[in-house]
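S.K.: Got a predicted model here, sequence first, then my questions.
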Amino acid sequence: MQTRRVGRSGLTVSRLGLGTMTWGIDTPTRDARSMLRAFVEAGGNLVDTAPAYGNGIAEKIIGKLIHTDLRREDLVIATKGGFGVHDGRRRVDTSRKALLDDLAASLRRLHTDHVDLWQVHAWGEAPLEETLSALDHAVQQGMTRYVGISNYIGWQTARAATWQQAVPGRHPLVSGQVEYSLLARRSEIEVLPALRAHDMGLFPWSPVGRGVLTGKYRTGTPRDSRGASDHFAWFVEPYLESKSRAITDAVVRAAQGLDLTPEQVALLWVRDAPVVTAPLLGARTMEQLAPYLALDESTLPEPIITALDDVSGGTNQLRAASATV
């Protein structure tokens, strides 16, 4: 698998990342093991996780596998801090104490002395300078090699990146992670330009539109899908409406003409979009993951990209700007 640098940093990752949100919930350890081994064998190295995924179980699975099936150096491990579920309620706490406590607990679950990328999971109420001081401390102490942010909107991204760049000795933010797909292009307006302006990479989550762009929801909700589960139905439901259906139909038609699957078309559109470093694959099974691993030499024809841009919201201004440079 080809690799890409994360922004202008020295961190290099595979241009596809393996997401672990379902590990420990819908994806048991045996399936996680099969997926991770296949991913690494295909040349992948970026694995994205968080304490909130399976309430820490996803990190524990990774920690076990890097001591039984893989070497620590085979992976670029990215995790997060500042968000979790407590007493059944989601809570964001980006204070210095909460963040560093989260990272220490992540390292214990992962059975490693450092992660490669540590990200603030969400914008919080703590003063920004306090939040970012925790990132600096973590790098200085060797607990992480690089730092980034997740789910920040445009002005939050720019403010945080500028703060870190303002004073020598602070550690720059190297990446941002946001939802980005043919069904979720809002980040093109402010977030992606902010990332580009500050030389940061982008890790899009849900590049296949929370599974909707596979086409499996076109005639109903399959029983074995996220949309049918008690814990993930809320995640899929926003995209089960007429506009999303029209975009999905266009993806399906493109796939038929290219001898690809709809999910492969949707992923390629994201993978090769401006600013993108590595889309994060949310596959729950090896069967779902395999088609993505076969795409390293594939690209979408420009007319198809343009047609998908048009049906999903119009011209990608960053793509247009790149074409004129």
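M.R.: Looks like it came in fine. Residues are numbered from 1 along each chain as shown.
S.K.: use CA for all of it now, contacts and neighbours both
M.R.: Noted.
S.K.: what separates the residue nearest to residue 213 when sequence neighbours are not counted from residue 285, distance-wise?
M.R.: Spatial nearest neighbour of residue 213, chain neighbours left out: residue 248 (5.2 Å); criterion: Cα to Cα, 6 or more residues apart in numbering. Residue 248 sits 22 Å away from residue 285, going by Cα to Cα, to the nearest Å.
S.K.: between the two, who's got more neighbours?
M.R.: residue 248 (29 against 18; other Cα atoms under 10 Å).
S.K.: Now do the contacts for the more buried one.
M.R.: Taking Cα atoms under 8 Å, 6 or more residues apart in numbering, we find residue 248 in contact with 212, 213, 214, 215.
S.K.: Let's see that with 10 Å instead.
M.R.: Residues near residue 248 by Cα atoms under 10 Å, 6 or more residues apart in numbering: 182-183, 208-209, 212-218, 242, 254, 262-263, 266, 308, 311-312.
S.K.: Which of those are buried, as a PyMOL select command?
M.R.: In PyMOL, this line selects whichever of the contacts of residue 248 come out buried by 16 or more other Cα atoms under 10 Å:
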select buried, resi 182+183+208+209+212+213+214+215+217+218+254+262+263+266+308+311+312
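S.K.: From the contacts of residue 248, which land in helices?
M.R.: Assigned to helices by DSSP state H, the following of those qualify: 242, 254, 262, 263, 266, 308, 311, 312.
S.K.: okay, the residues you listed in CSV with distance to residue 178 next?
M.R.: Listed next are the ones in helices among the contacts of residue 248 as CSV, based on distance: Cα to Cα, whole Å:
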residue, distance to residue 178
242, 24
254, 25
262, 22
263, 19
266, 16
308, 20
311, 21
312, 18
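S.K.: take a look at this one as well, against the first:
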Amino acid sequence: MQTRRVGHSGLTVSRLGLGTMTWGGDTPTSDARAMLRAFVEAGGTLVDTAPAYGHGAAEKIIGKLIHTDLRRDDLVIATKGGFGVHNGRRSINTSRGALLDDLTASLRRLHTDHVDLWQVHAWGDAPLEETLAALDHAVGQGMARYVGISNYIGWQTARAATWQQAVPGRNPLVSGQVEYSLLARRAEIEVLPALRAHGMGLFPWSPIGRGVLTGKYRSGTPRDSRGASDHFNWFVEPYLESKSRAITDAVVRAAEGLDLSPEQVALLWVRDAPVVTAPLLGARTADQLKPYLELDERELPEPIVTALDDVSGGTNQLRAMPTAGDD
């Protein structure tokens, strides 16, 4: 698998990442092991996780597998801090103490002395300078090699990046992680331009439109899908409306003409979009992951890219912007 540099940093990752949100829940350890093995065998390196995924179960699975199935150096491990679920309620705490406690616990579960990329999971109420000081401390102590942010909107991204760039010695933010797909292009308005302006890479989550762009919801909700589950139906439901259906239909038609599956078309559109470093794949089984790992030599023809742009919201203005420094 080809690699890309994360923004303007020295960190290099595979141009597809493996997401682990369902690990320890819908994805048992046996399926996680099969996916991680297939991913690494295909040349994948980037594995994205978080303490919130399975209440720490995803990190524990990775920690076990890098001692039983893989070498630590085979992976670029990215995790997060500042977000969790406590007593059934979502909780955001981006204070210095909470973040560093999260990282310490992550390292323990991962059975490693450092993570390659540590990200603030969400914007919080703590003073921004305190949150970012925790990132500097983590790098200074060798607990993290690089730092980034997740789910920040445009002005938050620009403010945080500017703060880190203002004084020599602070560690620059190298990446941002937000939802981005043919069904979710809002990031193009402010987030992606901010990332580009500050030399940061993008890790899009849900590049297949929360599974809707596979086309499997066109005639109803399959029983074995996320949309049919009690704990994930809220995640899929926003994209089961007429506009999303029209975009999905266009993806299906493009796939038929290119001898690809709809999910492969959807992924290629995201993978090769401006600013993107590596889409994060949310597959739940090795069979779901396999089609994405077969795309390293494939690209969408420009007319198809333009047609998908048009049907999903219009021209991607970032394609016309200068690309100096992009990878």
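M.R.: Thanks, I have it. Please read all numbers here as calculations on a predicted model, not as lab measurements.
S.K.: what range in the second structure matches the strand or helix carrying the residue nearest to residue 213 of the first structure?
M.R.: Using DSSP states H and E, residue 248 of the first structure sits in helix 242-258. Aligned using TM-score structural alignment, helix 242-258 of the first structure spans residues 242-258 in the second structure.
S.K.: just stretch 57-76 of the first structure next, same as before
M.R.: So stretch 57-76 of the first structure sits over residues 57-76 in the second structure, by TM-score structural alignment.
S.K.: How far off centre is the matching stretch?
M.R.: 18 Å (Cα atoms, centre = their mean, to the nearest Å).
S.K.: With stretch 71-87 of the second structure instead?
M.R.: Taking mean C-alpha positions (Cα atoms, centre = their mean), stretch 71-87 of the second structure and its chain are 12 Å apart.
S.K.: That stretch: which residues count as buried?
M.R.: For stretch 71-87 of the second structure, by 16+ other Cα under 10 Å, it's 72, 75, 76, 77, 78, 79, 80, 81, 82, 83, 84.
S.K.: Narrow those to those in helices?
M.R.: Per DSSP H, the buried residues of stretch 71-87 of the second structure never map to helices.
S.K.: Which one of the residues you listed is nearest to residue 97 of the second structure?
M.R.: residue 82 (9.8 Å; Cα to Cα).
S.K.: follow-up on the earlier one: of all the residues in the helix holding residue 248 of the first structure, which ones are buried?
M.R.: Applying 16+ other Cα under 10 Å to helix 242-258 of the first structure flags 244, 245, 247, 248, 249, 250, 251, 252, 254, 255 as buried.
S.K.: closest to residue 159 of the first structure among those?
M.R.: So of the buried residues of helix 242-258 of the first structure, ranked by how close each gets to residue 159 of the first structure (Cα to Cα), first place is residue 244, at 32.3 Å.
S.K.: For the residue found closest to that closest one once you drop the neighbours it is linked to in the chain, which residues are in contact?
M.R.: Counting by Cα to Cα, 6+ apart, residue 244 of the first structure lies nearest to residue 183, which is 6.4 Å off, once chain neighbours are set aside. By Cα under 10 Å, 6+ apart, the residues touching residue 183 of the first structure are 206-210, 212-213, 239, 243-245, 247-248, 266, 312-313.
S.K.: For residue 230 of the first structure, state which of the residues you listed is nearest.
M.R.: Distances from residue 230 of the first structure to the contacts of residue 183 of the first structure, taken by Cα to Cα, are shortest for residue 210, at 15.3 Å.
S.K.: Around the closest one, how many other residues sit close by?
M.R.: 22.
S.K.: From what I see, it and residue 280 are in contact.
M.R.: No: counting by Cα atoms under 10 Å, residue 210 of the first structure stays clear of residue 280, with 11.3 Å between them.
S.K.: where exactly do the helices run in the second structure?
M.R.: Using DSSP H, helices in the second structure cover 29-41, 57-68, 96-110, 128-140, 154-166, 191-197, 233-236, 242-258, 262-271, 286-293, 302-312.
S.K.: which residues does the nearest residue to residue 145 of the first structure once chain neighbours are set aside contact?
M.R.: Among residues not flanking residue 145 of the first structure along the chain, residue 116 sits closest, at 4.9 Å (Cα to Cα, 6+ apart). Contacts for residue 116 of the first structure (Cα under 10 Å, 6+ apart) come out as 11, 46, 75-79, 139, 142-147.
S.K.: try 7 Å this time
M.R.: Contact partners of residue 116 of the first structure, counting by Cα atoms under 7 Å, 6 or more residues apart in numbering, are 76, 77, 78, 144, 145, 146.
S.K.: just the residues you listed now: which is nearest residue 291 of the first structure?
M.R.: For these, the nearest to residue 291 of the first structure is residue 76 (21.9 Å; Cα to Cα).
S.K.: Skip the chain neighbours and tell me the closest residue to the closest one.
M.R.: residue 46 (4.7 Å).
S.K.: now do residue 124 of the second structure
M.R.: residue 94 (5.4 Å).
S.K.: Hmm, that neighbour is touching residue 100, no?
M.R.: No: Residue 94 of the second structure lies out of contact with residue 100 (Cα atoms under 7 Å); the separation is 9.4 Å.
S.K.: higher neighbour count, the two?
M.R.: The residue with more neighbours, out of residue 94 of the second structure and residue 100, is residue 94; 26 against 20, by other Cα under 10 Å.
S.K.: how close does that one sit to residue 50 of the second structure?
M.R.: Taking Cα to Cα, one finds residue 94 of the second structure at 14 Å from residue 50 of the second structure.
S.K.: same thing with residue 76 of the second structure?
M.R.: Residue 76 of the second structure is 14 Å from residue 50 of the second structure, by Cα to Cα.
S.K.: And for residue 37 of the second structure?
M.R.: Counting by Cα to Cα, the gap from residue 37 of the second structure to residue 50 of the second structure is 20 Å.
S.K.: Then residue 203 of the second structure?
M.R.: Residue 203 of the second structure is 14 Å from residue 50 of the second structure, by Cα to Cα.
S.K.: quick one, what contacts the closest residue in space to residue 200 of the second structure that isn't next to it in sequence?
M.R.: Distances taken as Cα to Cα, 6+ apart place residue 7 nearest to residue 200 of the second structure, at 4.1 Å, with adjacent residues excluded. Residues near residue 7 of the second structure by Cα under 7 Å, 6+ apart: 174, 175, 199, 200, 201, 326.
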